[in-house]
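J.: Sequence first, then the predicted structure:
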Amino acid sequence: MKNSLAKLTYLFIITLSLLGYLSSYLALILGFIFVLIFNNPYKAYNAKAIHLLLKIAVVGLGFGMFITETLQTTKDGFGLTVFTIILTLSVGIICTKLLKIDLKLGHLITSGTAICGGSAIAAIAPTIKAKPKTISMALVIVFLLNSIALFVFPALGHYFNLTQEQFGLWCAVAIHDTSSVVGATINYGDEALRIATTVKLSRTLWIIPLAIVSLFAFKNSNKKIKFPLFILAFIVAIILNSYHLIPENISNNIVIIAKRLLITTLFLVGTSISIKDIKQTGSKPLILGVLLWICISVFSLIYILN
């Protein structure tokens, strides 16, 4: 009886996420709550489903990106983008070793902080063959810091008297996920929102070289390196959308579906989390996430102010 109820509840939550009724945070939390109450009835398929849906969702998000527009709008922020990505990745590598954290977990947390939160983790995870539990921990840390950013950044922006342009650029660089970037800037002003969204979108393009570097860095010496086809598909999606080779309404719907698939994936990821896993992971991954977040926030703010 309990197993049947678990299956019905599981499928009900999946349906809600696919229909767009759940936010990313809620989906992840529901997944976590689900495994506290029930045993996952589809645990055997969970890992494969997570990796497949992550790849499909990342490719779908490419249909919402425009190469020319993002490159043109972010010319002034190019230097800051390169500087903060290199800085964050470097500090992340050092801190991961000093804190003696699992290399794949440290890399996912670092990648999410350096580029674009959950989307970066989604893209990088398959290339390094990260386990669902590892992905879960990285996402939990990134989403926790995202939630804090929604309240902290606007207050700091007003405290430092940042202009809309400065605040938009700062949020795009220092806040992990696009949704949180929009949430933090939407009440600061229209110009802040526009700049933040555009710069964040262009920053997402750095997923591609980072994913390729990650593939080589975490390769199995006993196997040949294969270029991940989903990255190639991601590039093709951006090109198709940039040159309007498919109708706009179709590309918009693809992006909507991709976001819903990503939310569905987050529920599956949540079902991979357990209290036991969190205790085993310890506080070190959270410390890494906080250190990286403070690093990128402080240095980018100093860069912008000067």
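T.: Happy to help now that I have it.

J.: From now on I want contacts and neighbour counts done on CA atoms only, so please keep to that.
T.: Will do.

J.: and the residue nearest to the spatial centre of the chain, what is it in contact with?
T.: Geometric centre of the chain, nearest residue: residue 118, 1.5 Å, by C-alpha atoms, centre = their mean. Residue 118 makes contacts with 112, 139, 142-143, 176-177, as judged by C-alpha atoms under 8 Å, 6 or more residues apart in numbering.

J.: so which of the residues you listed comes closest to residue 286?
T.: Nearest to residue 286, judged by C-alpha to C-alpha, of the contacts of residue 118 is residue 142 at 9.0 Å.

J.: how close does the residue lying closest to that closest one once chain neighbours are set aside sit to residue 43?
T.: Distances taken as C-alpha to C-alpha, 6 or more residues apart in numbering put residue 117 closest to residue 142, at 6.2 Å, once the chain neighbours are dropped. Computed as C-alpha to C-alpha, to the nearest Å, the residue 117 to residue 43 distance reads 26 Å.

J.: just residue 280 next, same as before
T.: 20 Å.

J.: These two: which is more packed in?
T.: residue 43 (13 against 9; other C-alpha atoms under 10 Å).

J.: Let's verify the residue nearest to the centre of the chain: helix, strand, or coil?
T.: helix (DSSP: H, G, I helix; E, B strand; the rest coil).

J.: which element is residue 179 on?
T.: helix 178-185 (DSSP states H and E).

J.: Go ahead and name everything in contact with that helix.
T.: 116, 146-147, 149-151, 153-154, 167-168, 171-172, 175, 192-193, 196-197, 200-201.

J.: Buried among these? Make that a PyMOL selection.
T.: A single PyMOL command selects the buried members of the contacts of helix 178-185 (16 or more other C-alpha atoms under 10 Å):
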select buried, resi 116+146+147+149+150+153+154+167+168+171+172+175+192+193+196+197+200+201
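
J.: Take this one as well and set it beside the first:
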Amino acid sequence: MLHLTKPLQNQSAAGASGSTVTTLLSLLPGLALAGGIAASAMAFRALTGIQALSPLILSIVIGMLIGNLRRPPVACRPGIGFSMKRLLRLGIILLGLQITLAQLVSLGLPGLAVVTVTLTVTFAAVTLAGRLLGVDRGLTGLIAAGTSVCGASAVIAANAVVRGRDEDVTYAVACVTIFGSFSMLLFPLLMLPLHLDAVAYGLWSGATIHEVAQVVAATFQAGDVAGQYGTIAKLARVMLLAPLVLTLALTLFRARSTGSAKTGATPFPWFVLGFLAMVGLNSSVALPPALVQDAGLLGTFLLSCGLAAMGLQTHMKQLAAEGLRPLALGAFGWLFISGFGYLMVRLAGF
């Protein structure tokens, strides 16, 4: 009997191993396509030297161009799906290594209050405006997250609990990209008319502009002090991404129950705990700067892969079907966070 069991166990192990290899091989075409797009986007920014060109945005644009000109082969679908789910979440986790608690503390209580209150009130205002405009609930949540927190990264993270369609994610990313770019171009021109010194301007920009790259581009034009305050304020918003996603999972987008049965159950965003763990690690251990930099590049690459995959699956006709109301919602969010953030900076005494 013993002699019969061992061959069966060996066959079972061999079968499991063969299945794993087959699964990995099925992912390769899609991973190669998404990875190639992401690498091209990162290389383009490096070659041009234009730091405001986010690889995340470039990746989704390139993916959409390719996907609309010619749909990816069926063989690419498993890898594209893997990129949209697993790689995106791993990229969010690695984002935590770019933040330390000491950076947040350096803003001081007034600065942290500006960032936190602006984020919270903006999210609530955009959510309410979305209802009044009749915008789909999921798309409203994504635009609200992207506007109030940190652009494309927040849209990606929030979608883990919002569970919007690929078109919703793409539309939300487009909104935060367009209006964040407006801020990047206009804010430097408003510094003097609004009577903002370097600290106040950096804090205002970091608390209101959508993407990290856009904040860097807008604030360092006003000098190193403005750039440093802008970057730290922006990282504080990124840190608040974790509690926002957890709150969404437990409140607005929690599982709905019908009697004893649950419908539309929202999965718990475990990757957020990984994000917080990386923040804790980076705050408690002096990690080598080269390691942190490499982790940042890897995180950007993984996020770009996911957005490239999303772009490949998004078609312009489906985006056009959303209409102009979501765009109006994005415009409202942009104007609201810009104005309310400025008011908060003034009330805080900056």
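T.: Cool, got the structure. Remember, it's a predicted structure, so these values are computed and weren't measured experimentally.

J.: ok, back up a step: pull the contacting residues for the aligned residue in the second structure for the residue nearest to residue 142 of the first structure.
T.: By TM-score structural alignment, residue 117 of the first structure lines up with residue 151 in the second structure. Counting by C-alpha under 8 Å, 6+ apart, residue 151 of the second structure makes contact with 145, 173, 176-177, 210-212.

J.: can we see that at 6 Å?
T.: Neighbouring residues of residue 151 of the second structure by C-alpha atoms under 6 Å, 6 or more residues apart in numbering: 176, 210-211.

J.: Which members of the residues you listed are classed as buried?
T.: 176, 210-211.

J.: mean shift between the helix or strand containing residue 106 of the first structure and the second structure?
T.: Per DSSP H and E, residue 106 of the first structure falls inside helix 103-114. With the two structures superposed, helix 103-114 of the first structure lies on average 0.7 Å from its match in the second structure, counting by mean C-alpha distance after the TM-score superposition for the first structure.

J.: got a list of contacts for that helix?
T.: Contacts for helix 103-114 of the first structure (C-alpha under 6 Å, 6+ apart): 85, 88, 92, 96, 120-121, 134, 138, 176.

J.: Let me know the closest of these to residue 9 of the first structure.
T.: residue 134 (24.7 Å).

J.: Tally up the residues packed near the equivalent of that closest one over in the second structure, please.
T.: Matched across to the second structure, residue 134 of the first structure falls on residue 168, judged by TM-score structural alignment. Neighbour count for residue 168 of the second structure, taken as other C-alpha under 10 Å: 25.

J.: Then residue 302 of the first structure?
T.: Using other C-alpha under 10 Å: residue 302 of the first structure sits among 10 other residues.

J.: Repeat that for residue 7 of the second structure.
T.: Neighbours of residue 7 of the second structure (other C-alpha under 10 Å): 11.

J.: three-state assignment of it?
T.: With three-state DSSP as the criterion, residue 7 of the second structure reads helix.

J.: next one: residue 264 of the first structure
T.: helix.

J.: The aligned partner of it in the second structure: what's it in contact with?
T.: Taking TM-score structural alignment for the superposition, residue 264 of the first structure sits opposite residue 305 in the second structure. Neighbouring residues of residue 305 of the second structure by C-alpha under 6 Å, 6+ apart: 34-35, 38.

J.: ok, so of the residues you listed, who is nearest residue 265 of the second structure?
T.: Among the contacts of residue 305 of the second structure, and counting by C-alpha to C-alpha, the member closest to residue 265 of the second structure is residue 34, at 29.3 Å.

J.: about what we covered before: next, the buried residues of the helix holding residue 179 of the first structure.
T.: 178, 180-185.

J.: got it, and stretch 61-70 of the second structure?
T.: 61-68.

J.: May I see those residues arranged in a markdown table, with secondary structure and distance to residue 262 of the second structure as well?
T.: What follows is the buried residues of stretch 61-70 of the second structure, written out as a markdown table (DSSP: H, G, I helix; E, B strand; the rest coil; distance: C-alpha to C-alpha, whole Å):
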| residue | secondary structure | distance to residue 262 of the second structure |
| --- | --- | --- |
| 61 | helix | 37 |
| 62 | helix | 39 |
| 63 | helix | 36 |
| 64 | helix | 36 |
| 65 | helix | 39 |
| 66 | helix | 39 |
| 67 | helix | 36 |
| 68 | helix | 37 |
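
J.: Contacts made by stretch 337-350 of the second structure with the rest, please.
T.: 110, 114, 118, 122, 200, 204, 208.
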